[in-house]
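Q: Predicted model, plus sequence, below.
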Amino acid sequence: MDPVSVVIGENMNRKSRLPNSDDEGQGALDVGSVLSGGSGRSKVTIKEDRGITCKDIRAIMPTVLILLLTIFIMVTVIPYAFSSVIKQLQAVSELEAQQEAVSAGQDAEPNQTQSSQ
């Protein structure tokens, strides 16, 4: 039997899967605890800083490619898809401007005729 499983079996209450009361000083996460979700090796912290390696770059490349593809789609496809809507909005604003000009012209004509009398 694995020494870690023996320690876990001795320290864990099977009904609640929580540490027994005699483990209060050790904290809630054991090295191989079922609750922690990780192995003992994954909890070891690296104290020295390491540089960026080729493995790190290869690990993030799929994410970078997806990001670039998404930006390309946003810049090209979405404006093309909404171009007809944008044209309609521009036409509506032009019609409103023409109507305002016509209404301003009609308001100006009666004022001129009244002042000339």
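A: Cool, the structure landed. Quantities reported herein were computed from a predicted structural model and do not represent experimental measurements.
Q: going forward, measure contacts between C-alpha atoms and count neighbours the same way
A: OK.
Q: Might one say that Pro19 is in contact with Val7?
A: No: checked against Cα atoms under 8 Å, the pair Pro19 and Val7 is beyond contact range at 11.2 Å.
Q: So between the two, which is more surrounded?
A: Legend: neighbour count by other Cα atoms under 10 Å for Pro19 and Val7, higher for Pro19 (20 against 14).
Q: how far away is the residue lying closest to the more buried one once chain neighbours are set aside from Glu109?
A: Excluding its sequence neighbours, the residue lying closest to Pro19 (Cα to Cα, 6 or more residues apart in numbering) is Met12, at 4.7 Å. According to Cα to Cα, to the nearest Å, Met12 and Glu109 sit 94 Å apart.
Q: go on, Asn11?
A: Asn11 sits at a distance of 97 Å from Glu109 (criterion: Cα to Cα).
Q: out of the two, which sits in the more crowded spot?
A: Neighbour count, other Cα under 10 Å: between Asn11 and Glu109, Asn11 has more, with 18 against 10.
Q: put this beside the first:
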Amino acid sequence: MDSASTVGDSMNRKSSRVPMSDEEGQRALDVGSVLSAGSAKSKVTVKEDRGVTCSDIRAILPTAFILLFTLFIMVTVIPYAFSSVIKQLQAVRELEAAKEAELAAQLELQNQT
């Protein structure tokens, strides 16, 4: 039990460490961050205002290709897949219009007699 409490105490000491300066505190946050997988050097801070580089564009290209491919699929394949459904809906509308025209013709005949 002594080793378990020693490990717990050492973990508490590490997390309760107070940084001596802002820079040291920033490094401590970067290293100890659970959400961050990168190093402190790879992070862009507000102080560093850099432009877009070729490596930035190369990093975005796979996502851009996936987006373009998805848009191509949406514009071409999906309407083709639903073309039979669209044709059926148009046929139903035509049948309804023909039925209404027939009813109108019957009413007109009844009004004449």
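A: Noted; the coordinates are in hand. All figures in this text were calculated on a predicted structure; none of them were measured in a lab.
Q: Spatially central residue for structure 1, please.
A: With distances taken as Cα atoms, centre = their mean, Leu67 lies nearest the centre of structure 1, 11.4 Å away.
Q: doesn't it fall inside a strand?
A: No: judged by DSSP: H, G, I helix; E, B strand; the rest coil, Leu67 of structure 1 forms no part of a strand; its state is helix.
Q: Aligned against structure 2, show me the partner of it.
A: Using TM-score structural alignment, the partner of Leu67 of structure 1 in structure 2 is Leu67.
Q: just Ser83 of structure 1 next, same as before
A: Under the pairing rule here (TM-score structural alignment), the equivalent of Ser83 of structure 1 within structure 2 is Ser83.
Q: and that match, how many neighbours?
A: Ser83 of structure 2: 12 neighbours (other Cα under 10 Å).
Q: how much space between it and Lys41 of structure 2?
A: The gap separating Ser83 of structure 2 from Lys41 of structure 2 is 54 Å, by Cα to Cα.
Q: Phe65 of structure 2 now?
A: Separation of Phe65 of structure 2 from Lys41 of structure 2 (Cα to Cα): 29 Å.
Q: hey, where'd the helices end up in structure 2?
A: Using DSSP state H, the helices found in structure 2 span residues 2-15, 22-32, 54-81, 83-112.
Q: which of those sits most buried?
A: Ranked by mean neighbour count, those are led by helix 22-32 with a mean of 13 (mean count of other Cα atoms under 10 Å).
Q: contacts for that helix?
A: Val18, Pro19, Ser36, Ser39, Ala40 (Cα atoms under 8 Å, 6 or more residues apart in numbering).
Q: Most neighbours among those residues, please name it.
A: Within those, neighbour counts (other Cα under 10 Å) peak at Ala40, which reaches 15 neighbours.
Q: and it, how far is that from Ile60 of structure 2?
A: For Ala40 of structure 2, the distance to Ile60 of structure 2 (Cα to Cα) stands at 22 Å.
Q: Equivalent analysis for Ile86 of structure 2, please.
A: To Ile60 of structure 2, Ile86 of structure 2 is 37 Å away according to Cα to Cα.
Q: likewise Ser36 of structure 2?
A: To Ile60 of structure 2, Ser36 of structure 2 is 20 Å away according to Cα to Cα.
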